[in-house]
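S.K.: Structural data only, the sequence is not supplied:
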């Protein structure tokens, strides 16, 4: 078992706000850490094929644990990768050490919660920009309500989705809860619905999917969302959306506009295969907001197997991708 460091961020409250310059630095650092981490993890898997994201810490043992515990957070957010990242002949021991240090830095910088905060600087609801306001706006335009909603990656229990009165009972979950009204829970570990009473009319997933470690896990997360949505009821005349469940998805815009391997057309294909029909979208400076109606299990199809390949070249591209193969 790994010892938890006394300073681990999961046990402390994240900063209330971030200045724009600090936010940009953190976003770049998180993106770089994710990119470098993926490189190191892939190289370790080539040495240990049974290594996976769920159990790798235990598998890598004391060597990983010691490096993780001893890591000290640097003051700077340098964009230069560790020499191990660029050394194709680096030993397994060095790769394990590099992975542990990157995991420790991600945790000590606040993990997903602080990344979400940094990504939404300028969109804080107190400054007029809470991301869920777009969901509320679109539901108001459609004169639409919901009996229940699940908010994955919830930052605040006082955001628009919770206070507008259109979404009935809102269940809020986050990996690192920041308040008693937010359940500390990993969506992928949430028990599967036992009945329709455990399903939702709306799922909101804001700036979470891009933080999931691997492309395959991102695909699995999108597919699992369909298990938590209520099946649509027969549509009545003049109420096209009212009897359908919905998904509100927010991603950093570069995931679709600046990825080597992925674009918006590919996302549309994936979402269509899961029974989702895009009905609204909005591109802001840094993020994209998407609203989907879910047509139900009967509308789901198998995605044609796709090999990950480069579709855009360039050194400034990111590696975001969603893998649906085998799902």
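M.R.: Perfect, thanks for sending it. All values reported here derive from a predicted model rather than from experimental measurement.

S.K.: going forward, measure contacts between C-alpha atoms and count neighbours the same way
M.R.: OK.

S.K.: Pull out the buried positions in the biggest helix by length in the chain.
M.R.: Across the chain, the longest stretch assigned as helix under DSSP state H is helix 20-47. Neighbour counts over helix 20-47 (16 or more other Cα atoms under 10 Å) mark 23, 25-27, 29-38, 40-41, 43-44 as buried.

S.K.: Quick check: what element follows that helix along the chain?
M.R.: Next in sequence after helix 20-47, counting helices and strands by DSSP states H and E, comes helix 56-70.

S.K.: which helices and strands does that next one pack with?
M.R.: helix 92-108 (3 or more Cα pairs under 8 Å, 6 or more residues apart in numbering; DSSP states H and E).

S.K.: chain center to the following helix or strand past the helix it packs on: distance?
M.R.: Sequence order places helix 111-119 as the next helix or strand after helix 92-108, per DSSP H and E. Centroid displacement of helix 111-119 relative to its chain, using Cα atoms, centre = their mean, to the nearest Å, is 10 Å.

S.K.: do stretch 162-176 as well
M.R.: 17 Å.

S.K.: Quick one: the strands in this protein, in order.
M.R.: According to DSSP state E, the chain carries its strands in the segments 148-152, 169-174, 183-184, 202-206, 245-252, 276-283, 287-294.

S.K.: I'd like these laid out as CSV, including distance to residue 100 and mean neighbour count.
M.R.: Listed next are the strands of the chain as CSV, based on distance: least, Cα to Cα, whole Å; neighbours: other Cα atoms under 10 Å:
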stretch, distance to residue 100, mean neighbour count
strand 148-152, 27, 23
strand 169-174, 23, 20
strand 183-184, 24, 18
strand 202-206, 27, 24
strand 245-252, 26, 23
strand 276-283, 36, 16
strand 287-294, 30, 22
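
S.K.: can you put these in TSV and add distance to residue 217?
M.R.: Formatted as TSV, the strands of the chain follow (distance: least, Cα to Cα, whole Å):
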stretch	distance to residue 217
strand 148-152	15
strand 169-174	17
strand 183-184	20
strand 202-206	15
strand 245-252	16
strand 276-283	19
strand 287-294	20
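
S.K.: dropping in the other structure now:
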């Protein structure tokens, strides 16, 4: 009986029998981008139709009681007409019948078990160590540096809001620096106990200072927000969830950690590293750490209300070309009044 040989390291030589499915990086990005787009479209349609779906029961209700919704459920995936309408849904003035058809179309794709499992697999692949791993490990490294240099009061118990969380076992949750960590994501099926299913743009604004956060982590989320204006609204909304600590001699403050695909800043016609930092500065954030990897970039900002400049914000309300090239992308972030 033949035995499969082993290498000098002890690893077996031959086919991998673990049978773990993998997805190529390009397809991973496409799946995640599609899922976020559908969720954003769903929220906009619900708002236009003045509907709520807090318990995820609306799909069954409408499918049996609304003919237009049912018609949308039956439309073939990838329908060009509806896809074009979904892109413009934020400025839609269509009749309710069309909005319900679009909602049925979106809900059906989101409810597809195969599509959901692909999204969950793609999300996990995005955190795989072979593809950059857990992005929050960079954050924890920086926070430890700040504490060691006394730029951050290490005796101050810090809490955090993690937007687009994929696991309760990542570095931000296990480092001991942040406690508690509130984790939200558009989908929480990977970890029902540790992650709240929620859209940050729909999260209720804290009423009291104690309910605000010392840190907001926004890793590979901002780039999935559909439009430049909505991305700007998200950046602006961070302020409402951060503690209003005044930076004094102990450098105590609140922070925003942002991770973006590197091409968003390095290969965009309308956004660059310097322009992004300047935009955040106009909103009242000081860039204290920045690092580029092969495919992503990491930035840590400290909230300093003294830096906020409303006049300066007007520079980022209109599109401005930073550079040009045939293979550049059009990623942009625009602030609004």
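M.R.: Here it is on my side, so go on. Being a predicted model, the structure only gives us computed values, none of them experimental.

S.K.: hmm, back to that, quick one: which of the strands of the first structure is nearest residue 65 of the first structure?
M.R.: Residue 65 of the first structure lies closest to strand 183-184 among the strands of the first structure, at 24.2 Å (Cα to Cα).

S.K.: Tell me how far the spatially most central residue of the second structure lies from residue 164 of the second structure.
M.R.: For the second structure, the residue sitting closest to the mean C-alpha position, by Cα atoms, centre = their mean, is residue 221 at 1.7 Å. For residue 221 of the second structure, the distance to residue 164 of the second structure equals 6 Å [Cα to Cα, to the nearest Å].

S.K.: which bit of the second structure covers stretch 252-268 of the first structure?
M.R.: Under the alignment (TM-score structural alignment), stretch 252-268 of the first structure falls on residues 261-277 in the second structure.

S.K.: buried stuff in the helix or strand where residue 311 of the second structure lies?
M.R.: Using DSSP H and E, residue 311 of the second structure maps to helix 310-313. Within helix 310-313 of the second structure, the residues scored as buried using 16+ other Cα under 10 Å are residue 313.

S.K.: and what of stretch 126-145 of the second structure?
M.R.: Residues of stretch 126-145 of the second structure classed as buried by neighbour count (16+ other Cα under 10 Å): 126, 127, 134, 135, 136, 138, 139, 140, 142, 143, 144.

S.K.: Could you tell me which of the residues you listed belong to helices?
M.R.: Reading helices off these with DSSP H, I get 126, 136, 138, 139, 140, 142, 143, 144.

S.K.: Residue 185 of the second structure: which of these is nearest?
M.R.: Of those, the one sitting nearest to residue 185 of the second structure (Cα to Cα) turns out to be residue 126, at 14.6 Å.

S.K.: how close does residue 73 of the second structure sit to residue 321 of the second structure?
M.R.: From residue 73 of the second structure across to residue 321 of the second structure, the span is 41 Å (Cα to Cα).

S.K.: again, but for residue 32 of the second structure
M.R.: For residue 32 of the second structure relative to residue 321 of the second structure (Cα to Cα), the value is 28 Å.

S.K.: Which one's more surrounded, residue 73 and residue 321 of the second structure?
M.R.: residue 73 (22 against 13; other Cα atoms under 10 Å).

S.K.: show me the contacts for that one.
M.R.: The neighbours of residue 73 of the second structure, taking Cα atoms under 8 Å, 6 or more residues apart in numbering as the test, are 63, 101, 104, 105, 106, 107, 108.

S.K.: So how do I select the buried members of those residues in ChimeraX?
M.R.: Listed next is the ChimeraX selection for buried residues among those, using 16+ other Cα under 10 Å:
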select :63,101,104,105,106,107,108
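
S.K.: The contacts of residue 73 of the second structure into TSV, with extra columns for distance to residue 46 of the second structure?
M.R.: Formatted as TSV, the contacts of residue 73 of the second structure follow (distance: Cα to Cα, whole Å):
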residue	distance to residue 46 of the second structure
63	15
101	12
104	11
105	13
106	11
107	11
108	15
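
S.K.: Closest to residue 231 of the second structure out of the contacts of residue 73 of the second structure?
M.R.: Closest to residue 231 of the second structure, out of all of those and judged by Cα to Cα, is residue 106, at 21.8 Å.

S.K.: What is the burial count for residue 314 of the first structure?
M.R.: Residue 314 of the first structure has 9 nearby residues by other Cα under 10 Å.

S.K.: try the one 10 residues further on
M.R.: Neighbouring residues of residue 324 of the first structure were enumerated by other Cα under 10 Å; the total is 21.

S.K.: contacting residues for the aligned residue in the second structure for it?
M.R.: Matched by TM-score structural alignment, residue 324 of the first structure corresponds to residue 335 in the second structure. Residue 335 of the second structure sits next to 229, 232, 233, 236, 313, 314, 316, 317, 318 when contact means Cα under 8 Å, 6+ apart.

S.K.: Got a quick ChimeraX command for the buried subset of those residues?
M.R.: Those of the contacts of residue 335 of the second structure that count as buried under 16+ other Cα under 10 Å are selected in ChimeraX with:
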select :229,232,233,313,316,317
